[in-house]
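K.L.:
I'd like to go over a predicted model; first the sequence, then the structure.
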Amino acid sequence: MAGIFINSDAWNFWETTPDMMTVDGLRKDVDFYAAHGGVEAVFYNLNFQRALFDSKVFTPIWKDCSFDAEGHLLLRGKPTDDSYARLVRNPQVLLENVPNFMQVRYEACHERGVEMWHSMRMNDVHYTPMQTEHLPQHGDLWVQRKDLIRAWYRHTQRGDWRDNGFDYAQPEVYDYHLAMVREYLLDYESDGLELDWLRAIPVFRPGHDERNTEILTRFIRDTRSIADEAAAKWGHRIRLAVRVPYLFTEAVATGMDVCTWAGEGLVDIVIPSPNNTCTENDIHLHLWKRLLPASVILAPCIDCNMSAAPGGPSLRMTAETDHGFAATYYHGGADTIYFYNHFPTTRFDGMQELFGYAGDRAAVERRARRHVVTRHDDIAEGSYSGSRFPRIIWRKSSNGSIRVDAGGATAGRRAHVIVGARSPLDVDLLLNTVPCTPAPDEPLPPLNTENMHYVQFRVPDGALHDGINAIELFNRSEEREITDLAWAEIRMDAQG
């Protein structure tokens, strides 16, 4: 059984109550993740554009912040968003109570048999449309140097946040972030550093991603050199992880030569991940497995949401959906699983127990699970999200299939297919060419029911198989075409 990895982001810990800003609070936070074992490392995020500690490189979160007589938050003397008040106060409270809090956290993790890593967001651009760029999470360099931004000329009220990230081809940007790497690794003891490129890419100006591939490779080499220096200082190994796009082709398209990073021994863990927070079912993980050296740990990311179609219904994570994604990833070649946005503040029933067995492929596979069809969230310049469903199913007709990866250990499982649309459905359904039986009276799992209509079918024994399965719909209606499919999944009961 492999140990899993968990990312703990800035908002998770720092927006808790002030009583958590103590030694006991730090230990309690570690205990949440380690309660049932199975966790190899927690990656603690301590920055977005600003740092949640007294950084000498990034702007500390509290810089230029104050509170008026009524307790409202001010930034540079002007009112700003009060929702940041706790995020501004708590890091200062923790530093007052526990000046060496990172060392305390490191020791608390090791007492529980868990590694403590730093997680560095490499280009965070949360909340950067017009009229939000002066929130107290934006660093001084970003505020003052718009000439370093990758596509500031696109800046609009509804523009893509990613337009507003830094351009790593600019030497000042490169050096600024490498200095933060050095601060993390050499000033604060840890077991490793995660470079979280998904917060956010692209990191080059439009049209310059692939031609600047060598710049990111040089950055990874420089980071590895600093990690080796840190290992000598602290007297133990320092590993590196990279969070990269789910799809290998999109990593290449955004300037990430991950095969070179891995082939040169620069990185130890590769974490294919979604652009935002929507976990994906069909990520061609086998390509990563074939292309990476066996020594590199492949740990795909399970995030907190899922959505099947642009503008369609979304669903929050549950134990059953996490089981489904994990089973799919193990079948595709994953060595272990990485969890993002799985926090004490966003917990679901069974989350802590899940951490204990998620690294055990067989334990995951035998549990009840849901394999949800998901849309791909575009990342690279010039790529756009699309639907996983037929654009139209004509009257009294079928029109292609819906692809869903059901992972492994499907033999002998009792299973159902659920399909949803904005309008009522009158359909026959086949799985892998085998007709399925309508099951209107059987209970549905938790679903987003707003403006949605669902139908459920029982899968005949032997129709479901490991890996990719094809759902086909035959439109029985003589009056209406189907143009609004927005959900599909295969749901399996627990084994035995």
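P.N.:
Ah, there it is.
K.L.:
Please make it C-alpha for all contacts and neighbour counts, starting now.
P.N.:
Noted.
K.L.:
what's in contact with stretch 89-109?
P.N.:
Contact partners of stretch 89-109, identified using C-alpha atoms under 8 Å, 6 or more residues apart in numbering, comprise 14-15, 18, 21-23, 26-27, 30, 52-53, 62, 115-116, 188-190.
K.L.:
could you redo the last one with a cut-off of 7 Å?
P.N.:
By C-alpha atoms under 7 Å, 6 or more residues apart in numbering, the residues outside stretch 89-109 that reach it are 14, 18, 21-23, 26-27, 30, 52-53, 115-116, 188-190.
K.L.:
would you list every one of the helices in the stretch 351-496 of the chain?
P.N.:
Assigned by DSSP state H, counting those that start in this stretch, the stretch 351-496 of the chain shows helices spanning 351-357, 361-365.
K.L.:
got it, and the stretch 101-250 of the chain?
P.N.:
Applying DSSP H, counting those that start in this stretch to the stretch 101-250 of the chain gives helices spanning 101-111, 140-144, 171-187, 213-234, 248-253.
K.L.:
adding another structure so you can compare the two:
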Amino acid sequence: MGLKKNYKCLFNHELLSLFTTQTPYQTYRDNVKDDQVTGYVKELAGTQVDVLMCCPLAWRTILWDSQVDRRWREEAPFEQEPLPEDDWKYNQKAYYRARRYMLQKKDPVGMTLQAAREIGIDFFISFRMNDNHYLYEKHLPTHGSFWRDHPQYWLEPQGSGSPFNYLVPEVRDYYYGLLRELAENYDIDGLELDFQRHPRFFLESQVSEGIAIMNAFVSQIRLLLDEIGERRDKYLQLCVRVPERLAACLKAGLDVEAWDRAQLIDMINLSSSFKTTLEIGIEEFKARVVHARIYGELHFVVNTGESRSVLGYVNNISRKTTQEIYETTALNYWRRGVDGLSFFNFNYTRDHSFNEARRKEFPGKEPPFHILRTICDQEHLSQQAQHYFIGTGYGTFPANDQVTFNVRLETEGIFAKIQRAVIRVETFRETSRVPVHVEFDGVPLQPIVGSGELYTPFSTEGLPTPEKVRYFDLPLQLLETGNHQIHLFNATYPDPYKRLTFVSAEIAIYTH
């Protein structure tokens, strides 16, 4: 069979975005056209992306003409669009735009594959193995009849709606049938099993039993790819997108080490799900994985802001990842030993509000594609100003009153050019009267007057308000390449009337 390629830059493209976003190719005024489908791929020309990870789903709706899930043949043609359209929920707006397109006998998966070939990048199917979008409502159109008609296959059959239980053979057969169909029908270069969307496949009490079941399922997919690859004289790679820590994988029933030992998988995509973070387990995976290549994933968001609850609208009102954070995190990943990078939801900075009035102050912006032209060039990355961001949800934050954590700096390329360095600490809500102390490698830092963002933000979404942030001067002689320890603490602790919660910490290193 053919050679196994060593990819450097994976780019996840969820076909749902064709139907939810306004772009240079498509506005909400018109139904979706082919230019939207091909434009989403061709805009990657000239970047260092070398493989497109195509998710052929709109939440739980398939986006190809399937014989396994016969939605477009036996269900969708007989549906009626409810009126008035102004009353549609977000889920319905996306679905009916997709339906109008698919009922024209369109093949967005095939068109995406062809566009990828035209710009010279490879093509994987990235399939979400238990997508949980909107399952709290049983009758939304994106769910499909297989889920809706078989509540006995759910993890909580008596509940309002839940993902599938992989202990049920019919569930595994259903997913295997879809994956086989995609691999048979399209000239793929590989397949990604996206276990991070959503990493729940078994009841907690049945995870031990589930591990063996999932091991067998992954082995079955490996055999499928080998069978098809042999016929095509082409090696088809198997990638798995999994939670960013080995313990989290095992908690979900995903024994990634066993898959690697059996050489079932070629690539492991360490995913922090939704937000870019430095806190992914690169070192532990590198120490325990022998055969598969390791990828670190980056996202369009670094933190979710309290503005979500203030606005009463939660559709990605979040702090967006800037060029400095993308480049600094990428360099950090490369130097910690990843074999490549992965980008997820990169183009979701675009307007996907469906004219939602509460989002009019955040209209969306075009993705920063220029970053992708040099993101694998470590020499280039090492010469740029740096912005390290440690946010909530991955072990360090949120933290009450005190916290200690490590950050690896990669300053060798700019050390002689550093002009200034600052640490900014964010706390939850109104805590400006509570004094905060910061130590860097045991050295107390001096608080300084600061205002605003450390670098130009990508947008105004999710930014902390002034009373939540404190600034500290970081002496330049402390900024050598390597691991550094940071200690944050409430100077009044344990005063019960002056408590605070740390939300994030940032390090900005300026070269001019």
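P.N.:
Received, thanks. Owing to the predicted nature of the structure, the values given are computational and were not obtained by experimental measurement.
K.L.:
Any chance you could compute the TM-score here?
P.N.:
Overlay of the two chains. TM-score (TM-score structural alignment, normalised by the length of the first structure): 0.83; 462 aligned residues with a C-alpha RMSD of 3.2 Å.
K.L.:
re earlier: could you dump the helices of the stretch 101-250 of the first structure to a markdown table with mean neighbour count and distance to Thr345 of the first structure?
P.N.:
Below are these laid out as a markdown table (neighbours: other C-alpha atoms under 10 Å; distance: least, C-alpha to C-alpha, whole Å):
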| stretch | mean neighbour count | distance to Thr345 of the first structure |
| --- | --- | --- |
| helix 101-111 | 18 | 19 |
| helix 140-144 | 14 | 30 |
| helix 171-187 | 17 | 26 |
| helix 213-234 | 18 | 32 |
| helix 248-253 | 18 | 31 |
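K.L.:
Out of those, which is closest to Ala406 of the first structure?
P.N.:
Evaluated over these, closeness to Ala406 of the first structure peaks at helix 248-253, with 20.9 Å, by C-alpha to C-alpha.
K.L.:
counterpart of Lys42 of the second structure in the first structure?
P.N.:
Under the alignment (TM-score structural alignment), Lys42 of the second structure pairs with Asp31 in the first structure.
K.L.:
Apart from its neighbours in sequence, what residue is nearest its match?
P.N.:
Nearest-residue entry for Asp31 of the first structure: Arg112, 7.6 Å, with adjacent residues in sequence omitted and distances by C-alpha to C-alpha, 6 or more residues apart in numbering.
K.L.:
What is the burial count for the counterpart of that neighbour in the second structure?
P.N.:
Counting by TM-score structural alignment, Arg112 of the first structure lines up with Ile119 in the second structure. Using other C-alpha atoms under 10 Å, Ile119 of the second structure is surrounded by 15 other residues.
K.L.:
on that earlier part again, how about the helices of the stretch 101-250 of the first structure in a markdown table, adding distance to Ala409 of the first structure?
P.N.:
Below are the helices of the stretch 101-250 of the first structure laid out as a markdown table (distance: least, C-alpha to C-alpha, whole Å):
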| stretch | distance to Ala409 of the first structure |
| --- | --- |
| helix 101-111 | 34 |
| helix 140-144 | 49 |
| helix 171-187 | 41 |
| helix 213-234 | 38 |
| helix 248-253 | 26 |
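K.L.:
nearest to Val88 of the first structure, of those?
P.N.:
Nearest to Val88 of the first structure, of those and by C-alpha to C-alpha, is helix 140-144 at 15.6 Å.
K.L.:
Please tell me which residues of the second structure the closest one aligns onto.
P.N.:
Using TM-score structural alignment, helix 140-144 of the first structure pairs with 145-149 in the second structure.
K.L.:
contact partners of the matching stretch?
P.N.:
Defining contact as C-alpha under 7 Å, 6+ apart, one finds that stretch 145-149 of the second structure is touched by Lys138.
K.L.:
let's see it at 10 Å
P.N.:
With C-alpha atoms under 10 Å, 6 or more residues apart in numbering as the test, stretch 145-149 of the second structure has contacts from 60, 69-71, 75, 135, 138-141, 153-154, 161-164, 171, 174.
K.L.:
Assign the counterpart of Phe58 of the first structure in the second structure to helix, strand or coil.
P.N.:
Aligned counterpart of Phe58 of the first structure in the second structure: Asp69 (TM-score structural alignment). Recorded secondary structure, Asp69 of the second structure: coil (DSSP: H, G, I helix; E, B strand; the rest coil).
K.L.:
what number of residues lie near Asp69 of the second structure?
P.N.:
Asp69 of the second structure is flanked by 19 other residues according to other C-alpha under 10 Å.
K.L.:
Same check on Arg316 of the first structure?
P.N.:
17.
K.L.:
same thing with His13 of the second structure?
P.N.:
By other C-alpha under 10 Å, the residues close to His13 of the second structure number 23.
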